[in-house]
Structures are given as structure tokens and as C-alpha cells.
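> okay, here's the prediction I keep looking at, along with the sequence it came from:
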Amino acid sequence: MLALSCVLCQGENWVTVDQERFYLNGSEYHYIGTNYWYGVNMGAPLSGDRDRVRKELDQLISLGVTNLRIMAGGQGPDDREKRIVPSIEPEPMEFNEDVWLGFDFLLNEMRNRGMKAIVPINNYWEWSGGFGQYVEWHGGDFEDPLSFYEMIDVQEHFRAFTEYLLNRENTLNGVLYKEDSTIMAWQLSNEPRIENCTLYQEWISSTVDFIKDIAPHHLVSLGNEGTITNCAREGNEVESLDYVTFHCWAQNWGWFDPKDPSSLDSALVHVREYLDKNVEIANDLHKPAVLEEFGISRDDASYSPDALTTLRDKYYRFVFEYVVDHVKNRSSNIVATNFWAYGGMGRPVSEGGLWRPGDDFIGDPPHEPQGWYSVYDKDSTLSIVKSYNNLLRHITHGISNKMISRSE
């Protein structure tokens, strides 16, 4: 009764947090979503492909996928390799309006379909410019992204970009981004890293406050990888963060070798331990938790879209089962997950090679082998996504009915 009425008083369509759960329109909000980081660029009228965006969003809706983690453009210059181009900010506080129009388009199309977005504002990694580009623009070394936290000019620039982003008015519907309930949460960065936990907490706290002063209805999360990195617990301990995030990369971290299919079983033991460890932090902090990145390659480490996904499908089932089981049994605070990543109708031009301007955007960022982790619109994996989304929706519906019965 308390949770239901608390959510309703905050208005419809906003995702809120109460009693260690997400709520949307009076019901608990759980999801199996995806990462669709390239959506902003694909929505650009001149450099993108809006027809593809519409079709891919419809594909995702048919799978029950309504939550997308998208990148807020990126930083230039646009002649860098391993970089999203065109960037939304080719030079400091000089913007590419075509990409901003792509952002408007993506949010409006998601809004029309009742979808929700999680938006990382920055990136620790080079593929969207991110920390290193901010540092370089202000006289530092691109190869030293950790300077990002300490350089005053960098922090002023980052806040100026963030303020511009939050105050952007969507040209298609007139809604300010800071007032758009399509956006579930702003995220401070994709996979931020640091060594000084005290400095980390200070930066997180002040940045969250800055965002919430401008966009008080939106949730804010960190976007970190979890306990595989330093200061993971300390970062999520910042009280003003609304929920805990973590990522799981069994193959990248050496637990799984796609050339040795038998290694998957032992990898799943490590994965379960890792999930348990990070969920325990969320439980201790009394916050919801989201596993917002996970994936493995196609069979035999192939980069070909035609290769089988037998092992990947088994892995996805394992992770989805973990999340759905915990939601059903109320056994922890994990409430949702986003797989990495939807490649949709795109296909790699150079299988296993680097992305080049003009190539299809797929799920693999420009700095990674193309075709590595992408889930395409024809993959068998999608039937598993759909099946578990249906199961999760059924469980959530049952939870909502119990809440209504108690309130009457």
C-alpha cells in the first residue's frame, strides 16, 4: 500500500525507486533490455538511417524489450580511429546538430512506443571520446583518462555539456530532455574507473547533485562494472545514487574460451559468484541492482553473422534465469538486465576488423572486432530474450495484483 501510493503520487510514466524496487505507473518495473548505444547516431537525418531505427525498435518491442541503454553521442575530433563518428561534440562545446536531431528522433520514437532509456553521459573508454578526449582538450594526455577527475577545466566542461544535454528541447515534440519521462535514468559514465575512492565518492556525489538539481524527476546511476574494478562498492555507496549497476564479461576476464566449449560450465560458476557478490552490495545498500552489460562471442569465436550461437544462447538462458528467479522469489535486489548488444539489421563489413566510417553500426563499438558480441535480428538468441521477457512480465503482473489486493 505504501509503495503503491508513493509511486502514484509522483505521476505517471516516470520510473521511480521505492523499497528497493523500480516502479512505473503504480506497478513494479522489471525488464530484460538491451544496449543500443548507436541509436542516437542512427537517428540522424543526414548521416543516419531513420528507417532502420524504426524497424529495429519495432523488432525489439516484438521481443518484449522496452528498455534501451544508449550513449549520449560522443566527443570528436571526427578524424580519430576507433571512434563513433560523426560525434555530437566535434570540438569543445561546438555541436553537430545532425546528431542532436538523431537524439531527438530516437527519444521521440521510443516515447511513441512506451520505451525507456538509460543514458550514459560520458565514457571512460576511447570509442566515444570520453574521459581521454576531455583531458586532451584541456592540455592533458589522452592516454591518462584518470586525470579527468582532477582537472578543474575538464570538470567545468563536462558540466557545461551535461547542462546543455539536460536542457535540450526535443525538436519533434517540444519536450525538454530533463522533463522527458522516456528517459529512465542518466548515468554518470560508461564504466568509470579510478584509484582514489575518496575522490571518486566526492565526484559522484557532486555530479549527481548537479544532475538532480536540473532534472529532479530522473533517476541517476553510476554505470560502473562492479567488483572487478577498484572502488566499486565505495562508488555505489553514495547515497544519492538511485540504484547499483554492474557488468559481467566472462570472456574478456578469461573465464570463458569460445575455442573450448567445455569451459562454459566452469565460467558459469565464476559468473554466478560475480553476480552474487555484486547483488550482495545492492542488498547491503538497500538499492535495486541492474546487470546492464553481459555477452559472449558466437561459437568457435567466429565473427561471421552466419555462425551458430549455441554457447551464447546457453549463457543468456543462465543469466536471464538468474534475474527472473531472484525477481520471482524476492531473494535479492537484482531487478533487471540489459544484454550487450543489439546489432539489429546491421552486419559487419569487415568481420573481426575495426569499424570504419560508412560501415553499418552494429553492437560492437568501433574499437572492438566487428561481429564479436553483436546479436542480430535473425539470431536464435532472440527467442530466448522473448521467452524470458514474457516470463518476467507474467511474474510482474502477479506481483502487481498482490499489491492491489493488499491495498483494497
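Ah, there it is. Numbering: from 1, shown residues only.

> for the rest of this, base every contact and every neighbour count on C-alpha atoms.
Fine.

> give the buried residues for the lengthiest helix in the chain.
Assignment by DSSP state H gives helix 381-407 as the longest helix of the chain. Applying a neighbour-count criterion of 16 or more other CA atoms under 10 Å, one finds 381-382, 384-386, 388-390, 392-393, 395-396, 400, 403 buried in helix 381-407.

> so how far is that helix off the chain centroid?
Relative to its chain's centre, helix 381-407 lies at 22 Å (CA atoms, centre = their mean, to the nearest Å).

> one more: stretch 21-30?
Taking mean C-alpha positions (CA atoms, centre = their mean), stretch 21-30 and its chain are 18 Å apart.

> how about stretch 12-26?
Chain-centre distance of stretch 12-26: 18 Å, with CA atoms, centre = their mean.

> which stretches in this protein count as helices?
Ranges of helices within the chain are 2-8, 39-42, 50-62, 97-112, 130-137, 152-166, 197-214, 232-236, 263-285, 310-329, 381-407, based on DSSP H.

> and those helices as a markdown table, adding distance to residue 255?
Formatted as a markdown table, those follow (distance: least, CA to CA, whole Å):
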| stretch | distance to residue 255 |
| --- | --- |
| helix 2-8 | 40 |
| helix 39-42 | 31 |
| helix 50-62 | 30 |
| helix 97-112 | 36 |
| helix 130-137 | 28 |
| helix 152-166 | 36 |
| helix 197-214 | 27 |
| helix 232-236 | 20 |
| helix 263-285 | 5 |
| helix 310-329 | 13 |
| helix 381-407 | 21 |
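
> before we go on, here's another structure to hold up against the first:
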Amino acid sequence: MDSPTSNGLSRRHFVGAAAALTISGAAGSSAPVAAARPARAAFVRRAGERLMLGARRYRYVGTNMWYAAFLPSEGKPDGSDRLRRELDRLAALGVDNIRLLGSGELSPLTNSVRPAFRDRTAHYNQTLLRGLDLTLAEMGRRGMRAVLYLTNFWEWSGGMMTYRSWVNGGQYINNNDPAHPWPEFADVSSEFYAMPKAVAMYHAYVRSLVGRTNSVTGRRYADDPAIMAWQLANEPRPGGGTAVGERHMSAYRQWIDASARLIHRLDPNHLVSTGSEGTQGCLDSDACVIGAHRFASIDYLTAHIWPQNWSWADPKDLAGSWPTVERNTRAYFARQVALARQLGKPLVIEEFGFPRDGGSFDPSATTAWKDRFYALIHDLALADMRAGGPVAGTNFWAWGGEGRARHADHHFVNGDGSFMGDPPHEPQGWYSVLAGDSTEAEIRRASAAVRTLR
């Protein structure tokens, strides 16, 4: 998800009995039985504008659950239990694709989540990585597939600004700092692409994660059908302002292709995507999107749609602003489909979110307008699917499930533990779909409709 600003510029395979182990058990002395390498037909692949699974098109209704790997941790079986409960809830709704955080840099930035997957050294957090192992094992048991993003353009998981600070003597700026107004954060963060030492540190982590062997299943990540795709980053942009973005464009494109080719060399089984918002995150330029996704190393396009963040929706007057939301959403959706057709590649609408009624963050607030927005996105995707178009799937933002804010002001404090779909820089409850929300009925409807197309 992008960083919210008011100016609209921001934001089944069997794994054996070992899958039932807790994280601490998986780390013990008993080595898991080595898993046989699965047939290539078990992996989602690209064929022109289509995503395929075996001889059939792969289409899905999915979600974002950035915090999945954070739930299970050593000595805390309740987190592993919650993970399983949340996956069961999603499976019951027909959700079979989850986009989640596979990275996180220990950061000095305000609102950056801790713990992190890595620090500035070659030390990688094995507790979190074993949490990711268990998440993938449990997803595999349920026939689900993961999209893992490998860093973040934004500050909430460390990201590119943090990599940048690790090689420049510790210099950084915080997003939404009044002393550094928009688009300064995005402009500075995008300097990362042209910093060889920072990119090398990122690539070292990519090599380690893509080359990892799951401690629960004994299967290499590169051989795991529970993974659909690797994603270079969450919402990588060439810059914030047009002038800086154009100046950084060459380095941005080189980073995309070099990073994607590295992943394909390490792992020929899985897809690679950028994690882009689409034109909104690419200087509002079709040429920018085309240039960033024309590489053979990039398998499909992505798009994100954020009506409130982009100033289409007034949270205090959702009824009055709905015509603008619907008009702009239809236009933006069509624009991204046209770009996918131009490139001859599939498209996934992998982030979209809407506030609770009245702009409330309270779990008791109704979600009638959120439900309507979800139905709009799902119906646009279904129409394109039925017409044989490039849209392969949707991932709503985001599943909060049984998570609840720990504080009356809905702010996240590191150590809270009750993770929600909203990242730590956002009000907890803003965009989360909670267990029991009426939105569940819309998700169930859409997933059932997609299944009829398979």
C-alpha cells in the first residue's frame, strides 16, 4: 500500500506431517524429510496475456496480509494458531492468493515496523524467516498461493530509504515530515536505484530468501508451488515529482530488469512482477509503465486503486463522492487493462481499499460503501475475465481478521502484536476487512463467480 496523503499523490501440495510443527519445533534438531521436486505443471506460469496453472487459466480472488509471517514466533503458539485461523477464514471465503511481506529492514524511520527481517549487516532474522516458512507451509496445505514482495518504496517496513541510509552515513527523511513536504520523500527514496552499494545489499537479501529451504517442509522456496510470484518491491516509483522521476528513470528501469533477471536465474519456476501501482505510481505516464514492464524478465503487470488516498472519495461523504469514485475507478481500471494489452501481459489488481462508513476506524462501524467499492472492482475484473482479457486476479487490501487496534487513538505501537491489515503508519482499522464484516459476503460472491470461469 502507498503512503496516505491528502493530495492524492502518495499511496495443493502435501507438505507432510512436519507442517503441523510449531516454529520452535521446526528449528529443533530433527531435520525435515526432503521434499521431492514438484512437476513444472504445479507452478503458475505465463502464456501471453494469461496466467496458467496446468492447462487451465489461473484466476483468483485474493487478499493482502502483509503481517502473515509476523504472527507465528518462537514461544508464542497463539500467533501460529491465529495464523491458521485466519487462513481457514480466508479459505472459507474462497480466497486462495495472498500477497505478503517477505522482507523488512531494521530502520530508524518513524512508523517502521519491528521486528525486521534484516539489519544493515548480513544478519537475517531467523525467527521471522521461520514465521514465513510456517506461513508458506500452511498456505500450501490449503491450496493457497503467495506473492512475496522483497522490499518497500515506503517507510513502514524500512524499505528503500533505509537501504539508502545504510550506505550514505545514516542520512534519511521521514515520510509526511512537514520539513520535507511531498514529493520530497518519494524523490529521495528513489535515489536508491542508482546507489550500487544499496542495491547490492538488497540483492544479497534476495539471493538468501529466494535460495532459502523451508524449515517446516524441507522444500526449497524455488521449488514450492505455494509461491506464485516474487515481487521486486511494494510500489516502487521512479520518483515523486516528474522532473526527478524522469531523471531517475534509467536507473529505475535498470534496477527492475537486473533484479528480475537475478530472481529468474535463482528460481526458474516462479513469476516475477514489479509491485507497481500502475500509472498513478509512474508519473501518471503510460510510457513510464510500458518502459518499466516491457522486459522479458517481468511476467505480469500490477495496479493499485486507492480512492480516498487519491482524493476521489470523501470519507465523511462517501455517498456524495461515490459518482467520482465510480467514474475514476472505471477509467483507471480501463487504462491499466489497455497497457497490459499493449504489452501482451497479464494484469493483477493487487491492491484496492476503501474506508468504513463515515470514515470510522471502529470495528463496529458498518461497511456498506466498502462493500459497494469491492463489488465494483470485482465486477470489472469478472467482466474482463469473461471477455478473455488480461485480468488474472484481484487482491483486496487488506485482511485484518480477528485483529483489533490496541489503543483508543487507533495508532500502532511496535510490540502491539495484534496485527491488522493496516500497516503501522496508518490508523488501525482504516482499510482492514475484519472477521464478521459484511464485506465477507461480497468476497465470497466474487470468489464463487471466478471459480465458475476455471
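Now that the structure is in, tell me what you want to look at. This one's a predicted model, so the numbers in the text were calculated from it and none came from an experiment.

> returning to that earlier point: identify, out of the helices of the first structure, the most deeply packed stretch.
Mean neighbour count (mean count of other CA atoms under 10 Å) peaks for helix 39-42 among these, with a mean of 27.

> that one maps to which residues in the second structure?
Under TM-score structural alignment, helix 39-42 of the first structure corresponds to residues 68-71 of the second structure.

> still on that earlier bit, residue 82 of the first structure: which of the helices of the first structure is closest?
helix 130-137 (12.3 Å; CA to CA).

> what residue of the second structure takes the place of residue 153 of the first structure?
Matched to the second structure by TM-score structural alignment, residue 153 of the first structure sits across from residue 197.

> go ahead and confirm its match touches residue 191.
No - counting by CA atoms under 8 Å, residue 197 of the second structure does not reach residue 191; the two are 12.0 Å apart.

> per the alignment, residue 377 of the second structure pairs with which residue of the first structure?
With TM-score structural alignment as the criterion, residue 377 of the second structure pairs with residue 319.

> what sits against the equivalent of residue 129 of the first structure over in the second structure?
Aligned by TM-score structural alignment, residue 129 of the first structure pairs with residue 158 of the second structure. By CA atoms under 8 Å, 6 or more residues apart in numbering, the contact set of residue 158 of the second structure is 104, 105, 106, 107, 108, 109, 112, 113, 151, 152.

> tell me, how many residues neighbour the last one?
I take that to be residue 152 of the second structure. Residues near residue 152 of the second structure, counting by other CA atoms under 10 Å, number 26.

> now the first one
Counted with other CA under 10 Å, the burial measure for residue 104 of the second structure works out to 27 neighbours.

> same check on the second one?
A count of neighbours around residue 105 of the second structure, defined by other CA under 10 Å, yields 27.

> could you do the third one as well?
When neighbours are counted by other CA under 10 Å, residue 106 of the second structure registers 19.

> I'd guessed it sits against residue 123; true?
No - with contact defined as CA under 8 Å, residue 106 of the second structure does not reach residue 123; the gap is 10.7 Å.

> so who does the residue sitting nearest the centre point of the second structure touch?
In the second structure, the centroid-proximal residue (CA atoms, centre = their mean) is residue 99; its distance is 4.3 Å. Each residue near residue 99 of the second structure by CA under 8 Å, 6+ apart is listed here: 62, 63, 64, 65, 66, 146, 147, 148, 149, 350, 395.

> that one matches what in the first structure?
Match for residue 99 of the second structure (TM-score structural alignment): residue 69.

> same check, this time on residue 216 of the second structure
Using TM-score structural alignment as the criterion, residue 216 of the second structure maps onto residue 172 of the first structure.
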